[in-house]
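# Okay, predicted coordinates and the sequence, questions at the end:
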Amino acid sequence: MLLSMFEFTPVTVVCLTIAVVSLFGRTDGTTGDERAHTRTRNIRSVLQDDSLRTRISLPRDDSMPATVVPDDATILYSGSLPNNTKFMPEVGNGHIATVVQSDTMFMNGLYNGYNKTSHRARIPSTAGYSIDKVLPAELTRSYTLDVGRGLFTESHLSDDAKISLRTYAHRLYTSTLVTELVISRRNNDTEVGALVRLNSGSPSEDIDFKDLSDGLIHGRTLTAEYPEIAGTTEFYMKVSPSLHGVVRLSPENLTETFLAVTVIDVHQEAVEAEYAEVIKAFEEGTLLSSHVNEWNKLWSSGRIDVEGDANIAKLNYASLYYILSSLPSNGSRKDWPFIGLSPCGLAHGRKDQDARGNVFWDQEIWMFLPIALLYPDLGRLIVETRTRILESARKNAQQTGWEGALYPWESAFTGLETCPLAECSLYVHINGDVSFMIRQYWQLTNDKELMINGSGAEAVWETAKYWCSRATYESITDAYRITGVIPPDYPHQSVNDSSYTNSIAAINLAFANQLALEFGKAENTTWKEVENKLHLPYNAVEDFHPEFDGFNVLDDVEEADVVLLGFPLMVPMNISTKRNDLTIYERLSKIDRVPTQTWSSFLTGWLELGDEIKAAELFARSLRNVQQPFLVWSQYENVDDPTNFITGMGGYLQSVLFGYGGARLHDNNMTFNPRLIPGTTAVKFTGINYRGCNFDVHYTKDTMTVTLTAIMPGHRSLDILFEDKINWQEMMNGQNINARRQHFIIRSSQ
């Protein structure tokens, strides 16, 4: 008998969850401290015993839907899991996410902790399933992360039987986590089953759960981030029978699929509708296919393919997958907005770990640009994470004694400062980072609606006011100085005239006036004066930019800083100065202490100077932080915390698109200077979006094809100018334009 080989475990854990969360939670002023007596319990402890309830199942296995991307570049296969569980992969849809088989789930916007202790509120997992034992016992176990379809699967296989446990965060039903256990056999003589385990872990320290009725659970975070802005968050969970325990194939069936889902939403009325839609889709056999179809839409709109190196091909897709898994597929929601990209994504961020789920400058400088280039709607969504909290930024500036708006170094639910360190108030370059992202989005899309109605221009103007308030005029040198800051190279505390800070502040001020003129306002002469007279440290003897006034060239460097002046800031400088900046700061960088995205900055700089050998060396160095078999990234080499470091993936994608692709954004055009990625024989960028048009770039060592693939309604076509041509050529939709591989320019048709 099947049960004789298993240690039976009663079924008492969640498999179907539906949650409703109010936008600002409680409004009665109750604080976490006042409710300290409330007992916080695990989800398991507040559920009634559902062992007698029937599991959700159907006697079929829906065939695996086709995908538009190549399986050999998107399926990451392994016969075993990583020894270090921090390198386990994740599934997410921008609203809900989990590391597979872990004891934790996170939801966008659900935070717990007062003031600077805010962190993602941990929900004990209802989807952390794994298989402990199987019958027949000789089945071979394997694991796959299918980034093309957005699935993680644990499989047990023989000639006569197959058991598959797949987990995915649904891209159509955007509040849903799905687990499907599929059991199949060749004939009815073979008994097949599995002992399934659910890892729900210890009780949550962030949420109090209470059982309300049959499968309905009330949850509430314990402590509001800033109670004067927003109270604690309440939500509700409804559960159905769990897959935890013994699951076996019914005697009459050759195949059976068992379902467990977790659904989280923010409106009471949406709960039953989502539940009904998910169950109906499962019954009709469209639950999996509708999920894969949404991934197909994403990959069809934008992706990176290479030939000649299977590892690079997989890394491109995996890097996009992990970042996209932390971005909502249903756009911006006014009722429950997307908070932003944390350095370790949505599946990480519990208390004192993985950046606590807070948003840093990583989003603006490292992750935004490659996503916006391929997925402009998602680019806008990222920009809106900053325009949404403009009032909080204004309040932050007032509290620190300055005018305008000052974005927090770390932000979570309210948009106020959540960095636990006192010196975080000196990371003022975040203001320039936010404005710079808005500038890049403007150059890429010319989205006037966001600028006017979405507070994009207002955010730029308010940060410009801050810089003018913060800068101090020095009459002796006739220059403005910004003192007492922390530059991107953070070990240097409270320095004066950071090269990066002053450069990005000047760009912020110039862009503020550019937008003023664009929208019929007069040029602000104060902004203009401060922009023109901001001091930029420069050592004329050694022809390089010191990190700040008084910088010692014998100091260690731990973060990309001055090299960012070359890219992405594109600060005008002599070629010799750029070369010296790269040489000096690479020499000072501590290889074992520099985060992986730093090397992409150096790589891009050397490619601008035409040194492909040096760039290849740095490209290889950046890949040392990629962890097999599921291509999870660590921030530092040989260090497992924090993970999964999507900041590093953003830097890597920049090295592919803007380093080897040579893409550059300008006010009135976009340029490319494509080179082959080391080890590849061909590269194809699908779905580059510029000013309402999509185009593909496909190139080899010698040849290149550029194809306009779509023109959005209300937009003009594109013109292209090759380096070896004199005249611009209008691009026709669907027409392949062939040329030798070379520098070229794209602009909106005149």
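All right, it came through fine.
# Please count neighbours and contacts with C-alpha atoms only from this point.
OK.
# Find the centremost residue of the protein, please.
A centroid search over the chain (Cα atoms, centre = their mean) returns I323, at 3.5 Å, as the residue closest to the centre.
# isn't that residue right up against I646?
Yes. The pair formed by I323 and I646 meets the contact definition of Cα atoms under 8 Å, at 6.1 Å.
# who touches both of the two?
Both I323 and I646 are in contact with G345, where contact means Cα atoms under 8 Å, 6 or more residues apart in numbering.
# Quick check: which element contains the residue nearest to the centre of the chain?
Assigning secondary structure by DSSP states H and E places I323 in helix 310-324.
# Next: K684.
In this structure, K684 sits in strand 682-690 according to DSSP H and E.
# Residues touching that strand, excluding its own?
Strand 682-690 has contacts (Cα under 8 Å, 6+ apart) with 300-308, 373-376, 444-445, 676-677, 694-701, 709.
# Show me which parts of it are buried, residue by residue.
In terms of neighbour count (16 or more other Cα atoms under 10 Å), strand 682-690 has its buried residues at 682-690.
# now stretch 435-451
For stretch 435-451, burial by neighbour count (16+ other Cα under 10 Å) applies to 435-447, 450-451.
# now, which of those residues sits nearest S213?
Set against S213, the nearest of the buried residues of stretch 435-451 by Cα to Cα is L450 (44.5 Å).
# Included below, for side-by-side comparison, is a second structure:
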Amino acid sequence: AGDPLLEVKSLFACVGSSTRSHLSSPHSLFIYAHHSLVHLMAFSITIWRSAHTTQPITVQLQTPFVPKSQDLDLNQGPDFQGAQYVYGKTLVPEVEGGPRPTVHMLWTPVPQTLTLRGEERERSWEFLMAVAESEEEAKRSYREGLALMAAGSLHSSHVHAWAMLWRGCCIDLDGPLPLRQALYGCLYYLLSAIPPRGNPGFLFHGISPGGLSNGTQGEDYWGHVFWDQDTWMFPNILLFYPEAARAILEYRIRTLEGALRNAQEQGYKGAKFPWESAATGREVCPEEIYGAQEIHVTGDVLMAFEQYYCTTQDQKLFREDGGWKLVDAVAQYWCSRMVWSEEEQCYHIKGVMPPDEYHYQVDNSVYTNAVAQRSLNFAADIARDFLIPVPEEWVDCAKKIKVPFDAEKKYHPEYDGYSPGEPVKQADVVLLGFPLMYPMSSEVRRNDLEMYEPITELDGPAMSWSMFAVGWLELKEVQRAQSQLNKCFSNITEPFKIWVENSDGSGAVNFLTGMGGFLQAVLFGYTGFRITRSSLRFNPALPNDINKLNVTGVSYFGNKLKFTIAKEEIRIKVIESHQDPLAPPLEAVLEESGQRFPLREGMVSSPGSAS
């Protein structure tokens, strides 16, 4: 189940080389997915001489690739411009009676040998593969790749497309080199996964925790989409590239019909987004317990819509492009999922699995209930903005839902009946503070962190420690925060900064969820950025070994901002503005004094060290 394109392995992955010459024969291999021709993969081999000789040098290529699949009904098509061509449908639909997407694949035949002739000092060979859901798109991509190859600009066009993308965002800091490298690595892999710019009509299928599925049974989650996309990756993407963030939301809108069906089949109203989503929005998780109980994903999806709305004020997405229908359906779901407790005089949500997957069939998961409350509040707010009558049920359920709290110990139990000290798989209650921004005192925030930090699984999913770091940064406990963030480095493998899901090396590879959490620890932790309905707040906290942090390309209301944060001051510069001329001008406001600093394009404002 899932996007069939994710199951196709490249023939280039199995290429090896050897030489039949007694001379040394330096050669280089390039394999890359072209950044602007998004259906194209390229492979090039360059051979050059390291000594003055005229003897031919031959490199042998081993290509065990065979166009067969246990998942696709493949057929041989006619060759196209020198490329071999196969196409076929997925054998099994993701749900009974569902669509069976088609895959079309073209590739350059790979010879058994390549020879550098005696008079040649250096030579390169390039090979292409195009994979798409339509014959037209596959052939167009292959044809354009051939044209660039003939002009000698295939690789340079790829490099240029990446350079243009990097121009839009940058995170740099004056601090430890391993931290800088990890940040650039995380940003690179996350940007590799977002929908391409300047490709209108491109059908985006969401981002899976491990990126592309490697085809192994159970590994990398088959390319399915989880809350990982909406909660862990989305905020970073939104901060720099709201158009890519919009494409993620459009994926959820496109799969809304499946979510409506999920809720109906479980006996509820509205839309229940699947724990594992693919092409239709129907539940495709192979283990029923998660799809039935880990329902917080529905609130996580809506929180992404809320963050987008607060950052962009893009009303068109909601009024015309299906966003309001989704918001309305999610609110209906939460109301139908709640039951009234006469004893406690509040609403309960029973029989769920919280983000902590060690526990299931629990009542009133504090995270699940809090995210449901946030969903209902947002639905009511946006209805008021659009002058739509707000159902009384939404307001009542949001106001009266139970959010477990221990008034004696002043902390949030994970669910009804939770006993302090019970092991926790991953970040759960600590997510109340961020990203939920659930109201609580500093004392309660600290108690939650201290309660759950020592009992959270040390070898659990990589993103957990980033959220503990954000919590400690909120409290200005910067060294405690850094000790938590340092735990993430055990999930990073060298030399290419590939992340594994768990520190023991198990789980998904390359684990984008962990990278998303790590980036948030810097983008929302060190800076203190908080997306609210009225503003983009910031309240920095830098560890002792970081002297300065530059965040360039922050998008807010059509503006691109650069934040320079140092121990002594904060500088904000508007580097680009496409703001609606009728919109009020941007200002930086010091919360304590109320002092205002205007923000205009090209102008630098220094609001000091206050938030």
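Everything's here; your move. The shown structure was predicted, so the numbers you read here are calculated from the model rather than taken from an experiment.
# By how much does the helix holding I323 of the first structure deviate from the second structure on average?
Once the two models are superposed, helix 310-324 of the first structure sits on average 1.5 Å from its counterpart in the second structure (mean Cα distance after the TM-score superposition for the first structure).
# how big is the angle separating that helix from strand 682-690?
For helix 310-324 of the first structure against strand 682-690, the angle between stretch directions is 20 degrees (axes from the mean of the first three to the mean of the last three Cα atoms, to 10 degrees).
# What span of the second structure is helix 310-324 of the first structure aligned with?
Helix 310-324 of the first structure corresponds to residues 177-191 in the second structure, going by TM-score structural alignment.
# Touching that stretch from outside, list them.
The contact list for stretch 177-191 of the second structure, computed with Cα under 8 Å, 6+ apart, reads 171-173, 233, 237, 496-498, 512, 515-516, 518-519.
# Could you list which of those residues belong to strands?
Using DSSP state E, the members of those that fall in strands are 171-173, 498.
# okay, among those residues, which ones form the most distant pair?
Within those, two members stand farthest from each other by Cα to Cα: L173 and I498, at 20.9 Å.
# about what we covered before: for the next helix or strand along the chain from the strand holding K684 of the first structure, packing partners?
Tracing the chain past strand 682-690 of the first structure, the next element assigned as helix or strand by DSSP H and E is strand 693-700. Applying 3 or more Cα pairs under 8 Å, 6 or more residues apart in numbering; DSSP states H and E, we find strand 693-700 of the first structure packed against strand 682-690, strand 703-711.
# Mean deviation, the last one versus the second structure?
Yep, that's strand 703-711 of the first structure we're talking about. For strand 703-711 of the first structure, the mean distance from the matching residues in the second structure following superposition reads 1.6 Å, by mean Cα distance after the TM-score superposition for the first structure.
# circling back to that earlier point, N552 of the first structure: which of the buried residues of stretch 435-451 of the first structure is nearest?
Each of those was checked against N552 of the first structure using Cα to Cα; the closest is F436, at 28.3 Å.
# hang on, the earlier thing: kindly indicate which of the contacts of stretch 177-191 of the second structure lies nearest D71 of the second structure.
Distances from D71 of the second structure to these, taken by Cα to Cα, are shortest for L512, at 25.2 Å.
# Can you get me a residue count around the closest one?
Counted with other Cα atoms under 10 Å, residues neighbouring L512 of the second structure total 30.
# For the longest helix along the first structure, give me every contacting residue.
Among the elements of the first structure assigned as helix by DSSP state H, the one spanning the most residues is helix 499-518. Under the criterion Cα under 8 Å, 6+ apart, residues 428-429, 431-433, 435-436, 439, 457, 460-461, 463-464, 467, 482, 487-488, 522-524, 527-528, 530-532, 534-537, 545-548, 561-562, 564-565, 569, 571 lie in contact with helix 499-518 of the first structure.
# And it against the second structure, how far off on average?
Taken against the second structure, helix 499-518 of the first structure registers an average deviation of 0.5 Å after superposition, with mean Cα distance after the TM-score superposition for the first structure.
# now whichever helix or strand comes after that helix: which residue numbers in the second structure?
Elements were assigned by DSSP H and E; along the chain past helix 499-518 of the first structure, the next helix or strand is helix 525-533. Under TM-score structural alignment, helix 525-533 of the first structure corresponds to residues 392-400 of the second structure.
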